[in-house]
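K.L.:
coordinates only, sequence not included:
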């Protein structure tokens, strides 16, 4: 059983809630996890516990504006601009670098798009160089078919984001669009840490990041070595087709894999009870296959 340790990651004057799932035995690898929109780290507990049972030490944090990093109502969805979002992710990844064991970075949904932006930003090449592999769960690279916002909506949304950046807007997917498990649907509805709000600045930034990835306007840093992406074919939160096309475009990466989950929904880690171990095993197997003796000697990343 994993040892769970809660703490705080301080960035400037802001404290972000963080948590670690540590194996009983010495760790074989570390996984830094970035959660999705309107979500928080504790909702991935089963996945993290299973990985920890295989020797993977997991570190996650509640992003600015989400989960237990929110200390008052005015902070709900207050993520800041993309530069702040990516700086927060980079700062948290740096807490695990350098490392005696290989470090992997994983992002779900919005978090998947964020880790790709980090991996593509030349300002963070030192971080990229210290990461053994990048894992994407249903990344937000495009909207699913039938759920795309109109061009007029997107235009005025971005304009409003510049004019009224901190104005909050309710923006959440119905829980039944996220998972096929009725119990998880109910837990999403009852979770008091899920507030359904994002600021116009944060929502506009997420749209811009998604467009940049979907349109091929980003390029992964040279230090990116390995990529794994899993996506459900019946995802109603992010685009299965866009993820598959993005991975196919990364012709410069020899070690890459796209895995389709036929009929699965958005939360692969909480799709159906009988599937939970399947997804966790796939992620764990991919990590374990990249723990060779040469991978322990990672290039140290400079600290903030």
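P.N.:
Sure, I can see it. As the structure is a prediction and not an experimental result, all values here were calculated from the model.
K.L.:
drop to CA atoms for contacts and neighbour counts, all remaining ones
P.N.:
OK.
K.L.:
what are the ranges of the strands in the stretch 151-300 of the chain?
P.N.:
Per DSSP state E, counting those that start in this stretch, the stretch 151-300 of the chain carries strands over the ranges 168-170, 197-199, 226-232, 255-261.
K.L.:
make TSV from these and add mean neighbour count to it.
P.N.:
What follows is the strands of the stretch 151-300 of the chain, written out as TSV (neighbours: other Cα atoms under 10 Å):
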stretch	mean neighbour count
strand 168-170	15
strand 197-199	23
strand 226-232	22
strand 255-261	15
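K.L.:
could you work out which of the ones you listed reaches nearest to residue 284?
P.N.:
Smallest distance to residue 284 across these (Cα to Cα): 11.3 Å, for strand 226-232.
K.L.:
what angle do strand 255-261 and the closest one make with each other?
P.N.:
Relative orientation of strand 226-232 versus strand 255-261 (axes from the mean of the first three to the mean of the last three Cα atoms, to 10 degrees): 10 degrees.
K.L.:
who does strand 226-232 touch, helix- and strand-wise?
P.N.:
In terms of contacts (3 or more Cα pairs under 8 Å, 6 or more residues apart in numbering; DSSP states H and E), strand 226-232 is packed against strand 133-137, helix 240-249, strand 255-261.
K.L.:
distance check, residue 12 against residue 88.
P.N.:
Separation of residue 12 from residue 88 (Cα to Cα, to the nearest Å): 10 Å.
K.L.:
what helix or strand does the closest residue to residue 284 other than its chain neighbours sit in?
P.N.:
Nearest non-adjacent residue to residue 284, counting by Cα to Cα, 6 or more residues apart in numbering: residue 51, 6.1 Å away. Using DSSP states H and E, residue 51 sits in helix 45-53.
K.L.:
run the chain-centre distance for the next helix or strand after that helix.
P.N.:
Next in sequence after helix 45-53, counting helices and strands by DSSP H and E, comes strand 56-61. Remark: strand 56-61 is offset 12 Å from the chain centroid, using Cα atoms, centre = their mean, to the nearest Å.
K.L.:
now tell me what touches the very next helix or strand once past strand 56-61 from outside.
P.N.:
Counting by DSSP H and E, the next helix or strand C-terminal to strand 56-61 is helix 82-94. If you take Cα atoms under 8 Å, 6 or more residues apart in numbering as the criterion, helix 82-94 is touched by 9, 11, 32, 34, 61, 63-64, 79, 105, 114-115, 117-118, 124, 127, 202, 205-206, 209, 301-304.
K.L.:
structure two is appended below for comparative analysis:
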């Protein structure tokens, strides 16, 4: 069983909620987790417990503006600009990075919006030496590189939102995502509707930042740097995802990741957005993530590249 530990990350004068799932036995690897829009750590317990049972410690935070990091209504969706989002992630990842070759290797997994954020961080020139070079592998679950056709906002809505965002950056607005677009599992759909921590509220500043990140990724403007520090990359995406677009993830992998030697793309045929909660099939996803991580731990132990 995993030992569950709650904590906080103090950054920029704010206290963000954190939680860890730690194996009772030896730790073979650490996984840092970044969640998506209107999400929180409490929805991943089964997934993280399964990884912990295989010796993988999982450390996650409820991002600024989401989950238990929200202390008052005005905090909802108040993520700040992309510079703040990246700084928060770096501040969370850094204390977990190995300080010696004998320490467990560290991996980062981002889901949905968090996948786009993690990929942006992994490709950012300012974070190559302090963070990216010390991460053994980056994993993206249904990354937000582009909207699915079902969720694509109109050009007029995007333009109006950007214009208003310059004048009222902290203005809050709802962006509802239908549970039946997230998972095929009726029980999970019901729990999504009943989850009080999933407030579906963003700010104009935060949503503009999200749109800017996806546009930069989808166009290849943000991609792994030549000679950069991104060593290994895994992307998993459901072919029937109705929230983020499978085709955009596939295109990004095929056209923009040539600088990454160790990479893998897995298409989950017929699956929806939440690979970790898409019904009984999700155990296959649990296994894929654990297998990919542990295979690279074995490579390290056999004299492969050290951190």
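P.N.:
Looks like it arrived, so ask away. From a predicted model like this one, the values you see are computed outputs, not experimental measurements.
K.L.:
got a TM-score for the two of them?
P.N.:
Aligned and superposed, the two chains score 0.95 in TM-score terms (TM-score structural alignment, normalised by the length of structure 1); 297 aligned residues with a Cα RMSD of 1.1 Å.
K.L.:
just to revisit the earlier point, which one's more surrounded, residue 12 and residue 88 of structure 1?
P.N.:
Legend: neighbour count by other Cα atoms under 10 Å for residue 12 of structure 1 and residue 88, higher for residue 88 (20 against 6).
K.L.:
roughly how far does whatever residue of structure 2 lines up with residue 286 of structure 1 sit from residue 303 of structure 2?
P.N.:
In structure 2, residue 286 of structure 1 lines up with residue 292, judged by TM-score structural alignment. When distance is defined by Cα to Cα, residue 292 of structure 2 is 18 Å away from residue 303 of structure 2.
K.L.:
of those two, which one has the most company?
P.N.:
Per other Cα under 10 Å, whichever of residue 292 of structure 2 and residue 303 has more neighbours is residue 292, with 15 against 8.
K.L.:
and the contacts of helix 82-94 of structure 1, which are buried?
P.N.:
9, 32, 34, 61, 63-64, 79, 105, 114-115, 117-118, 124, 127, 202, 205-206, 209, 301 (16 or more other Cα atoms under 10 Å).
K.L.:
wait, residue 137 of structure 1 sits on residue 109?
P.N.:
Yes - taking contacts as Cα atoms under 8 Å, residue 137 of structure 1 lies within contact range of residue 109: 6.4 Å.
K.L.:
so which of the contacts of helix 82-94 of structure 1 sit within helices?
P.N.:
Among the contacts of helix 82-94 of structure 1, the ones falling in helices (DSSP state H) are 114, 115, 117, 118, 127, 202, 205, 206, 209.
K.L.:
kindly reformat the residues you listed as CSV containing distance to residue 148 of structure 1.
P.N.:
Converted to CSV, those look like this (distance: Cα to Cα, whole Å):
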residue, distance to residue 148 of structure 1
114, 20
115, 22
117, 21
118, 25
127, 33
202, 18
205, 16
206, 14
209, 15
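K.L.:
quick one: the helices in the stretch 151-300 of structure 2, in order.
P.N.:
Taking DSSP state H, counting those that start in this stretch as the criterion, the stretch 151-300 of structure 2 carries its helices at 155-167, 186-194, 204-218, 246-256, 282-301.
K.L.:
highest mean neighbour count out of those helices?
P.N.:
Highest mean neighbour count among the helices of the stretch 151-300 of structure 2 (mean count of other Cα atoms under 10 Å): helix 204-218, with a mean of 21.
K.L.:
where does it end up in structure 1?
P.N.:
Using TM-score structural alignment, the residues of structure 1 aligned to helix 204-218 of structure 2 are 200-214.
K.L.:
for the matching stretch, give me every contacting residue.
P.N.:
Under the criterion Cα under 8 Å, 6+ apart, residues 77-82, 110, 113-114, 117, 140-142, 154, 157-158, 160-162, 164-169, 218, 242, 246 lie in contact with stretch 200-214 of structure 1.
K.L.:
check stretch 237-249 of structure 1 too.
P.N.:
Here stretch 237-249 of structure 1 makes contact (Cα under 8 Å, 6+ apart) with 109, 138-145, 173, 177-178, 213-214, 216, 229, 231-234, 256-258, 266.
K.L.:
do stretch 7-25 of structure 1 as well
P.N.:
The contact list for stretch 7-25 of structure 1, computed with Cα under 8 Å, 6+ apart, reads 1-6, 41, 48-49, 52-64, 68-69, 88, 91-92.
K.L.:
residue range for it in structure 2?
P.N.:
So stretch 7-25 of structure 1 sits over residues 7-25 in structure 2, by TM-score structural alignment.
K.L.:
quote the end-to-end distance of the matching stretch.
P.N.:
End-to-end distance (Cα to Cα), stretch 7-25 of structure 2: 21 Å.
K.L.:
report the distance from stretch 242-261 of structure 1 to the chain centre.
P.N.:
Centroid displacement of stretch 242-261 of structure 1 relative to its chain, using Cα atoms, centre = their mean, is 17 Å.
K.L.:
no, scratch that, I was asking about stretch 108-123 of structure 1
P.N.:
From the chain centre to the centre of stretch 108-123 of structure 1 is a distance of 8 Å (Cα atoms, centre = their mean).
K.L.:
that stretch: which residues count as buried?
P.N.:
Those would be 108-121, for stretch 108-123 of structure 1 by 16+ other Cα under 10 Å.
K.L.:
repeat that for stretch 171-186 of structure 2.
P.N.:
171, 172, 179, 180, 181, 182, 183, 184, 185.
K.L.:
contact partners for the most centrally placed residue in structure 2?
P.N.:
For structure 2, the residue nearest the mean C-alpha position is residue 110 (1.7 Å; Cα atoms, centre = their mean). Residues near residue 110 of structure 2 by Cα under 8 Å, 6+ apart: 33, 34, 35, 36, 116, 117, 118, 139, 140, 141, 143.
K.L.:
excluding chain neighbours, what is closest to the second one?
P.N.:
If I follow you right, that is residue 34 of structure 2. Residue 34 of structure 2's closest residue in space is residue 110 (Cα to Cα, 6+ apart), at 4.5 Å.
K.L.:
what does the one you found align to in structure 1?
P.N.:
Correspondence of residue 110 of structure 2 to structure 1, assessed by TM-score structural alignment: residue 107.
K.L.:
so its match, which of the three states?
P.N.:
Three-state call for residue 107 of structure 1 (DSSP: H, G, I helix; E, B strand; the rest coil): strand.
K.L.:
gap between it and residue 5 of structure 1?
P.N.:
20 Å.
K.L.:
and the closest residue to residue 39 of structure 2 other than its chain neighbours, how many residues sit next to it?
P.N.:
In this structure, residue 39 of structure 2 finds its nearest non-sequential neighbour in residue 198, 5.8 Å apart by Cα to Cα, 6+ apart. Residue 198 of structure 2 is flanked by 17 other residues according to other Cα under 10 Å.
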